[in-house]
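1. okay, here's the prediction I keep looking at, along with the sequence it came from:
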Amino acid sequence: MINFWSSLLRRLSRQGVLVFASSFIIHLSASAGYAGGPYVVWVNLDHSFDGERIDSVVADFVASNSINCDGQWKSGDSLLYMKKRPPLIDDDLVRKVFLKRDAIQRKYLSDALRKYSEIGFRHYDGLDGIVVYSNQGVAKMMSLTTKKKEIQSVVLASRGNRPMKKDVEDAFCALLPPITRAP
């Protein structure tokens, strides 16, 4: 192996060596310490037909190539747990955290997000947060970032009105938790 590198270096000019070495170092630094994502759980607390429509809007948006969310969402690298979610995160827990603002349950939810791992998958270091839709009173989306206490919220439509597709997409991007996992 050493002979290969020394013969390669001899063949390259001084400038070529610098370009090669700098690109090699940049490649190593870019791939070392990289945490893909964000990895997010989606929970819809509205199980009506309208709630299914919101699920469809989010699923289509996330699957489209046009999603970017100002560079926060990386197609093929970010994950949205929509149908399958961590077993410790159920609707009851989410209701207590997001609708009743239960601080003890919020800590439990944050721990469940942080400690989640999926055997046989590419990550073992938790999830970055959760995005929730509720139509209790008014239609709104909320989010909680792992290791944070503050719940973010965006009202999508007033009482009795249906949220528009663009409003749901914009709220998803606005509420998308940042990457919290260590690289």
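-> Thanks, I have the structure now.

2. please count neighbours and contacts with C-alpha atoms only from this point.
-> Will do.

3. in this protein, which helix is the longest?
-> helix 14-31 (DSSP state H).

4. who's in contact with that one?
-> residue 9 (Cα atoms under 8 Å, 6 or more residues apart in numbering).

5. tell me which helix or strand comes right after that helix.
-> Downstream of helix 14-31, the first helix or strand assigned by DSSP states H and E is strand 39-44.

6. would you double-check that residue 142 falls in a helix?
-> No: counting by DSSP: H, G, I helix; E, B strand; the rest coil, residue 142 falls outside a helix, being strand.

7. the nearest residue to it once chain neighbours are set aside: helix or strand, and which one exactly?
-> Sequence neighbours aside, residue 153 is the residue nearest to residue 142 in space, at 4.2 Å (criterion: Cα to Cα, 6 or more residues apart in numbering). Using DSSP H and E, residue 153 falls within strand 151-157.

8. do the same with residue 86
-> Residue-wise, residue 86 maps onto no helix or strand under DSSP H and E.

9. quick one: residues contacting the nearest residue to it once chain neighbours are set aside.
-> Leaving aside its sequence neighbours, residue 86 sits nearest to residue 116 (Cα to Cα, 6+ apart; 6.8 Å). Listed by Cα under 8 Å, 6+ apart, the contact set of residue 116 reads 86, 124-127.

10. for comparison:
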Amino acid sequence: MIFAKKNFSREKLQKAFFIFALSFSPFSFAGYAGGPYVVWVNLDRSVNGKRVDKIIANFATSKSVNCDGQWKMGDSLLYMVARPSSISDSLVEDVFLRNDKIQMKRLSLALKNHRDADFPSHEGLDGVVIYSNKRDAKIMSFTKGRRKIESVRIASPGELPSKKDIEDAFCALLPPITRAP
């Protein structure tokens, strides 16, 4: 009876090891699109805008951040300083502040067609998240292939947004992964 239990345990252990090895093999990532890959644009060039940039940079690189499982450390990309040249401030302003539908299509194509020499296996970007303090402080996002801008007001006119409000809005507006695996 003891011998039968040992064999049963050994079989379970072998199956568990096989499943573990298979799940961590290079073949297990086939059909997987990492990310999200997001561009951050801050249209506020003031000292307060630089404060928002610093909060986002620290937040995105913090090990404790996951935005309810959407932001994966080492898998998600945030383009801040070295953002794609095809995504200019004027394009972002046209899309987010002037709601220009033609420029929205242009932005969507720029996201779709982006290729990064540092990450040759990554094709395209998922969306743009921006900060603007025009009229009132907002964080807004646009997801590639969609025709809608989402926004969250994070402070009243003349007020500074709090660190928590900035981080919460970033997570709430994080575009989903839209790239094919």
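-> Sure thing, it's come through. In this text the structure is predicted, and so the values were computed from the model without any measurement.

11. so which of the contacts of residue 116 of structure 1 hold up in structure 2?
-> Shared contacts between this structure and structure 2 among these (both residues aligned by TM-score structural alignment, their matches' Cα atoms under 8 Å) comprise 86, 125-127.

12. now those: which count as buried?
-> Applying 16 or more other Cα atoms under 10 Å to these, the neighbour count classes 125-127 as buried.

13. CSV for those residues, including secondary structure and distance to residue 8 of structure 1?
-> Formatted as CSV, those follow (DSSP: H, G, I helix; E, B strand; the rest coil; distance: Cα to Cα, whole Å):
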residue, secondary structure, distance to residue 8 of structure 1
125, coil, 39
126, coil, 42
127, coil, 43
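
14. quick revisit: now for the kept ones among the contacts of residue 116 of structure 1: which two are most distant?
-> The most widely separated members of those, counting by Cα to Cα, are 86 and 125 (13.1 Å).

15. and the helices in structure 1?
-> 2-11, 14-31, 49-63, 91-98, 103-115, 165-175.

16. between the ones you listed, which one is closest to residue 147 of structure 1.
-> Of the helices of structure 1, nearest to residue 147 of structure 1 by Cα to Cα is helix 103-115, at 6.0 Å.

17. that closest one maps to which residues in structure 2?
-> Mapped onto structure 2 using TM-score structural alignment, helix 103-115 of structure 1 covers residues 101-113.

18. whatever residue of structure 2 lines up with residue 138 of structure 1: neighbouring residues, count only.
-> The alignment partner of residue 138 of structure 1 in structure 2, by TM-score structural alignment, is residue 136. Residue 136 of structure 2: 16 surrounding residues under other Cα atoms under 10 Å.

19. give me the distance between residue 136 of structure 2 and residue 90 of structure 2.
-> Remark: distance between residue 136 of structure 2 and residue 90 of structure 2 (Cα to Cα, to the nearest Å) = 19 Å.

20. and what of residue 69 of structure 2?
-> Distance from residue 69 of structure 2 to residue 90 of structure 2, by Cα to Cα: 32 Å.

21. same question, residue 140 of structure 2
-> 16 Å.

22. give me the more crowded residue out of the two.
-> More crowded of residue 140 of structure 2 and residue 90, by other Cα under 10 Å: residue 140, with 23 against 12.

23. that one contacts residue 127, correct?
-> No: the pair residue 140 of structure 2 / residue 127 is not scored as a contact, 10.7 Å apart, by Cα atoms under 8 Å.

24. in TSV, list the kept ones among the contacts of residue 116 of structure 1 along with distance to residue 148 of structure 1.
-> Below are these laid out as TSV (distance: Cα to Cα, whole Å):
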residue	distance to residue 148 of structure 1
86	19
125	17
126	14
127	13
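
25. make sure residue 124 of structure 2 is actually in contact with residue 180.
-> No: counting by Cα under 8 Å, residue 124 of structure 2 does not reach residue 180; the two are 9.4 Å apart.

26. aligned partner of residue 158 of structure 2 in structure 1?
-> So, by TM-score structural alignment, residue 158 of structure 2 is matched to residue 160.

27. can you find the partner of residue 68 of structure 1 in structure 2?
-> Per TM-score structural alignment, residue 68 of structure 1 is aligned with residue 66.
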